[in-house]
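[1] Dropping the sequence and predicted coords here.
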Amino acid sequence: MKAVAGFPFRSKFHTVEGVKLAYVDQGRGEPVVLLHGNPTWGYLYRKFIPPLARANRVIVPDHMGFGRSDKPLDPSRYRLARHIANLESLLLKLDVQNATLAMQDWGGPIGLGFAVRHSHRVKRLIIMNTWAWVIPAGTRIHPLLEQFRQPGTGEALVQGLNLFVEGFLPAGIHKKERVTAALMRAYRAPFPDWNSRVGILAFPRDIVVGDDHPSAPAMHEIAQKLPSLKVPVLLIWAMNDQAFPKAMIGLWQKLYPHAQLHTLEQAGHYLQEDEPERIVELMREFLKR
C-alpha cells in the first residue's frame, strides 16, 4: 500500500499465524489503544495520534484485512475470535499494561474480547457507537448490511462495487463537508480490487444475529463477562448513526451505570471524522482519571 496523504505515521508489523498485522506506536506513557471498525483503518485516528501522544503511548492497530495489514483471501479466517486473538497477540507482545481501550464499531467486540480476558491489563474503557452482544434472532439490522449478508449480492456490492467504502462510509459521516476527495482516496487506498475487500465483506456477515451463528460463542463470552470489568468508562455516542441508534445508549448504561456519557448531536457513525477535536478533548480529560 502506497503512502497516504495526511497519514505520516510509520507502521510497525507483528506476524500472527503467517499474517502480518500493521500498527502505529507513538509517544510514551500509559498506553491508549485506538480500535477502528469497518471499512476504516488507522487513518480514522490520524487527528488523535499527535495530541494524545503528547502524554501517552498511542497504539493504533489495523485489523487483519484492513489498512496496511495483510488481507488473506479465505473469508473463514475473518471471524470475531480470530480478530480478538490477533489483537491479543499484538498487545501481549507489546506488554501493554494499564491500558485505555478506545473502541468504535467492530473495535468494540474485538477490544472488549481482549479486555474480558486480560482485565488486569485494562485501566479504562472508551466506548463509541458499538456493541458487544448477540442480537436476538429475527432482528432486522441496517438494510444495506442485510444486503451485504446475502450470498452473491454481498460479493457484487462489496467486493465488486466497493459499496461499503463508496456508499456506507460517506453516508456515515454527518458533516458532508468532511467527505473530501482526499479523505475518500485515503479510505480507498487499502482496497484497490476484489481480493483486497474480503475482510470488508466478512464483517457484516459476522454480525451475530441469533445463537446459531458461528461467532455466537465468542460474542456470548464477551457479553457474559462485560459486567466483570470494574473500570472507569467513558461513553461517547454520535446521535446521527443509522446503524447504532441512540436507544443503544441505555444498554451500555445498564451494563456500566457509572459510565460518563457525552452525546454528539452533529456526528454520525464515523464520529471520529465528524468531531475529532471534541472527542480528543473528552479523551484527554478522561485519561487524567
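    It's in. None of these values were measured; they are calculated from a predicted model.
[2] all contacts plus neighbour counts: C-alpha atoms, from now on.
    Noted.
[3] Other residues contacting the helix or strand residue 14 falls within?
    Using DSSP states H and E, the element containing residue 14 is strand 12-16. Applying CA atoms under 8 Å, 6 or more residues apart in numbering, the external contacts of strand 12-16 come out as 20, 21, 22, 23, 24, 25, 86, 89, 90.
[4] before we go on, here's another structure to hold up against the first:
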Amino acid sequence: MPVVTLNGVDINYVDQGAGETLVLIHNVVANVDAFADNIPFLSRYFRVIACDIRGHGKSSKIEDAAKAPEFYNFERIAEDISQLLEHLGVDTYYVLGQAFWGGSAAGHLLDVDFPRVKGIIFSSSSLLSMDEGVPPYKMLGPQGVARFERMIALARSEGMMGVYEERIRSKQFWSERVLNSPEILARFADMHRATSPTAFANFPHFSHAKKRSIVAKIRQGQVPVMVMLGSDDSDTEKLVRGAREDYDQTHVITLPDCGHYLAIENPLDFNLAVSNFVGGCILRSSNGVSNRAQKAQ
C-alpha cells in the first residue's frame, strides 16, 4: 500500500475500484486491515479509499504523552483524510466510520468537507459528544469505566498486547463470535501490535459544539445518514434514540450474528448493507429525489 506525507504526517492508504467514492474510517486499535473482508467486495461498485489513521498501522505515531492530545484528536484526523482525498483528486464522496473513533472522525470530516459529503454511515456508533474533560468511556457505566481505565493503565505499563490480553479477559466490546474465532483474534492481535499505546491512552474529545455544527450541516444538506448496529452489541437502543433525535431521517439497520465489529464479524451482511445504502443514495440523487422530498410524500 502507498504512503504519502500530508498535514505533517505519513499516511498509509489503499485506493481501489472506480466510480463514486466511498471512504472507510476504522476505529481505535485497528487499521485498514479491519476492512480486509470489505474492500474487495465494495470496490466492485465504488472507488474505495481507506487509510491508517494517525497512531495506527503504518501511519505516523508519537509516543510523547505531553504532545499526544494535540496530535491525537478528531480535528487532525479529519484534516489528514480531507487532504488525502484532495491529493487523490476526490471531489464528492460517501463516508463510513466504525465505532467511536471512526464515527467521530467521519462526523468531523463532514464538518470540514461539507457539502462534499454525499452520505454518511455510522457503524456501531452515532455522534457521541461529551462535556469537556469527560472521556467517552464514561458513557459505559461503572463496569465499562473500570475496564477502560485498567486497559489504559496496561497500555502505558505493558503496551498494547497487555490491552489485548485484558480485552480477552473482560470481553469489552468483543462478542462470543470474536472470542471463539482464532482467525478474528489473530487479526485483532496484529492490529493491537500496530497501534500506538499513547494513542490508545489519549481518547480524543468530541465537543457538544462540534456535534451541533455537524448536525446542523446534515440537516441543512439533507445528507443521507445510516446507523448500522450488531444484534449482539450493547446499548443499541440508546444509540438509535440519540441518532433519531439528531436527525429524524436517519436510517437504522441491525445486522445479525455480530457485536461491535460488524465489518469483521459479519462481512457478508455488512457489505450488502453498505453497498445497498450507497447505491440507493446514488440512484435517488440521479433521479433528483432528496430526503426532504421523500418525507413530504
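    Yep, it's here. Quick caveat: nothing in here was measured; it's all calculated off a predicted structure.
[5] Need the TM-score between these chains.
    Once superposed, chain against chain, the TM-score is 0.80 (TM-score structural alignment, normalised by the length of structure 1); 267 aligned residues with a CA RMSD of 2.9 Å.
[6] re the thing from before, in structure 2, point out the residues matching the strand holding residue 14 of structure 1.
    Aligned using TM-score structural alignment, strand 12-16 of structure 1 spans residues 2-6 in structure 2.
[7] Go through the matching stretch and flag the buried ones.
    Within stretch 2-6 of structure 2, no residue counts as buried by 16 or more other CA atoms under 10 Å.
[8] quick one: it to chain centroid distance?
    Centre-to-centre, stretch 2-6 of structure 2 and its host chain are 20 Å apart (CA atoms, centre = their mean, to the nearest Å).
[9] and what of stretch 268-284 of structure 2?
    Relative to its chain's centre, stretch 268-284 of structure 2 lies at 17 Å (CA atoms, centre = their mean).
[10] What residues sit buried inside it?
    Quick answer for stretch 268-284 of structure 2 (16+ other CA under 10 Å): 269, 270, 271, 273, 274, 275, 277, 278, 281, 282.
[11] who does the helix or strand where residue 32 of structure 1 lies touch, helix- and strand-wise?
    Residue 32 of structure 1 is part of strand 31-35, with elements assigned from DSSP H and E. Secondary-structure packing of strand 31-35 of structure 1 (3 or more CA pairs under 8 Å, 6 or more residues apart in numbering; DSSP states H and E): strand 57-61, strand 99-104, helix 107-117.
[12] Specify which member of the contacts of strand 12-16 of structure 1 is nearest to residue 113 of structure 1.
    residue 86 (10.9 Å; CA to CA).
[13] What is the equivalent residue in structure 2 for the closest one?
    Match for residue 86 of structure 1 (TM-score structural alignment): residue 80.
[14] Give the closest residue to that match in space, chain neighbours not counted.
    residue 7 (5.9 Å; CA to CA, 6 or more residues apart in numbering).
[15] Quick check, the one you found in contact with residue 81.
    No. Using CA atoms under 8 Å, residue 7 of structure 2 is not in contact with residue 81; the gap is 9.3 Å.
[16] So the aligned partner of residue 95 of structure 1 in structure 2: helix, strand or coil?
    For residue 95 of structure 1, the aligned position in structure 2 is residue 89, judged by TM-score structural alignment. Assigned with DSSP: H, G, I helix; E, B strand; the rest coil, residue 89 of structure 2 falls in the coil class.
[17] can you give me the helices for the stretch 51-200 of structure 1?
    With helices called from DSSP state H, counting those that start in this stretch, the stretch 51-200 of structure 1 shows them at 80-93, 107-117, 143-148, 153-154, 163, 169-171, 181-188, 198-205.
[18] Could you dump those into TSV and include mean neighbour count and distance to residue 132 of structure 1?
    Formatted as TSV, the helices of the stretch 51-200 of structure 1 follow (neighbours: other CA atoms under 10 Å; distance: least, CA to CA, whole Å):
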stretch	mean neighbour count	distance to residue 132 of structure 1
helix 80-93	18	11
helix 107-117	24	5
helix 143-148	17	17
helix 153-154	18	23
helix 163	16	25
helix 169-171	19	21
helix 181-188	16	25
helix 198-205	23	14
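[19] Switch these over to JSON lines; also include distance to residue 12 of structure 1.
    Formatted as JSON lines, the helices of the stretch 51-200 of structure 1 follow (distance: least, CA to CA, whole Å):
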{"stretch": "helix 80-93", "distance to residue 12 of structure 1": "11"}
{"stretch": "helix 107-117", "distance to residue 12 of structure 1": "19"}
{"stretch": "helix 143-148", "distance to residue 12 of structure 1": "32"}
{"stretch": "helix 153-154", "distance to residue 12 of structure 1": "32"}
{"stretch": "helix 163", "distance to residue 12 of structure 1": "29"}
{"stretch": "helix 169-171", "distance to residue 12 of structure 1": "26"}
{"stretch": "helix 181-188", "distance to residue 12 of structure 1": "19"}
{"stretch": "helix 198-205", "distance to residue 12 of structure 1": "20"}
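[20] Figure out which of those is closest to residue 100 of structure 1.
    Using CA to CA, the helices of the stretch 51-200 of structure 1 put helix 107-117 closest to residue 100 of structure 1, at 9.9 Å.
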